[in-house]
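S.K.: Predicted structure and sequence below. I'll ask about it afterward.
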Amino acid sequence: MSAENLPTRSRLVHDALRAAGIAGEIIVLPDAAATAVLAAEALGVEVGAIANSLVFWSDGEALLVMTSGAHRVDTAALAARLGRGKIQRATAEQVREATGQAIGGVAPTGHPARLPTIVDEALAEFSEIWAAGGTPHTVFPLSYDELVRLTAGTVAKVD
């Protein structure tokens, strides 16, 4: 699908990918894939290869955690590892304000401003990972190294 035919939020993601030199194409799924399990089923990949974009709130700012779909984020352990105060789930309003995207479709890029980002080290196990493309119906492939570079993320254990 050409970028012009993508939803507005996905066009922003597409443009950010191209600016970063990432060639993965955004695809539109027939059904929403707002969870890692749904995305993995739609794509025919392991759930661990889905890079969930989870937005948290910590120390007065949004924190994006790119985690393997096979993991749950241990917020207390992650806060201790990062030397941060309490990490808690962002509200739907905070997610939209920080990313310009809705929960279930948050991409690792295409936000109004760069977010501090943590990238789950477990995603390195996969040669190809999939992330949301700005809406619950859009996804794109990239490598682990591309994800870390794209987000300027800090690699960490998140579970």
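M.R.: Perfect, thanks for sending it.

S.K.: From here on, just use CA atoms for contacts and neighbour counts.
M.R.: OK.

S.K.: Pull out the buried residues from stretch 132-150.
M.R.: Buried residues in stretch 132-150, counted by 16 or more other C-alpha atoms under 10 Å: 132-144, 146-148, 150.

S.K.: Let's check: the centremost residue of the protein is which one?
M.R.: Closest to where the C-alpha atoms of the chain average out (C-alpha atoms, centre = their mean) is Ser53, at 2.9 Å.

S.K.: can you list contacts of the helix or strand harbouring that residue?
M.R.: Assessed by DSSP states H and E, Ser53 sits inside strand 50-58. Contact with strand 50-58 is made by 35-36, 39-40, 62-69, 84-90, 95, 106-108, 123, 129-132, as judged by C-alpha atoms under 8 Å, 6 or more residues apart in numbering.

S.K.: dropping in the other structure now:
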Amino acid sequence: MTSYELKVKEYIESTKIEAEHITLKQSCHSVSDAVEAIGVSENEVVKNICMIDQNGRFIVAIVRGGDRASTSRVGKALEIERPRLADEDEVLKYTGYPAGGVPSFGFDAEFVIDQKVTEMDTVYTGGGSPYSLVKIMVEDLLRINKGKVIRARK
């Protein structure tokens, strides 16, 4: 287990949420990899699209695996100029996790959650590395990251 995965597990235990950390032997870096690895639909896997606004605020748009995040919709919902996508170095700096393993919680950010995600009971999100996932109830996800539900998808 990597230090990143351990950090996610410790966060889950400290917040006492009901979530399952899953470590895999094969990569789950992409949605298609995750779907293949755990045998679920792409809508059960969420992507965390990391963005930065003009003031340096870090924003994470959470969308279903088959959807694409819209920077213009996120900007409009937050009443800011359109944010830009974060690069891999910025993702690690702001989240503490490498791209491809970022969880939907556990670090300081403005979280926005697409409405379609809230139609699910349970989702799989990054588990700290490209070889791990977290299975979490959407209601717990909303509670711990204090996300704002908007239309974040294109």
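M.R.: Arrived safely. All figures in this text were calculated on a predicted structure; none of them were measured in a lab.

S.K.: can you map out the strands along structure 1?
M.R.: In structure 1, the segments counted as strands under DSSP state E are 27-28, 50-58, 61-68, 87-89, 117-120, 129-132, 138-142, 154-156.

S.K.: what's the most buried one of those?
M.R.: With neighbours defined by mean count of other C-alpha atoms under 10 Å, none of the strands of structure 1 is more surrounded on average than strand 129-132, at a mean of 27.

S.K.: With structure 2 overlaid, how far apart is that one on average?
M.R.: Here the mean offset of strand 129-132 of structure 1 against structure 2 after fitting is 0.6 Å, by mean C-alpha distance after the TM-score superposition for structure 1.

S.K.: longest helix in structure 1, by residue count?
M.R.: helix 8-19 (DSSP state H).

S.K.: so where in structure 2 does that one end up aligned?
M.R.: Using TM-score structural alignment, helix 8-19 of structure 1 lines up with residues 3-14 of structure 2.

S.K.: That stretch against structure 1, how far on average?
M.R.: Mean deviation for stretch 3-14 of structure 2: 1.3 Å (mean C-alpha distance after the TM-score superposition for structure 1).

S.K.: Apart from its chain neighbours, what residue comes closest to the aligned partner of Gly105 of structure 1 in structure 2?
M.R.: Per TM-score structural alignment, the equivalent position to Gly105 of structure 1 in structure 2 is Gly101. Spatial nearest neighbour of Gly101 of structure 2, excluding adjacent residues (C-alpha to C-alpha, 6 or more residues apart in numbering): Ser129 at 4.0 Å.
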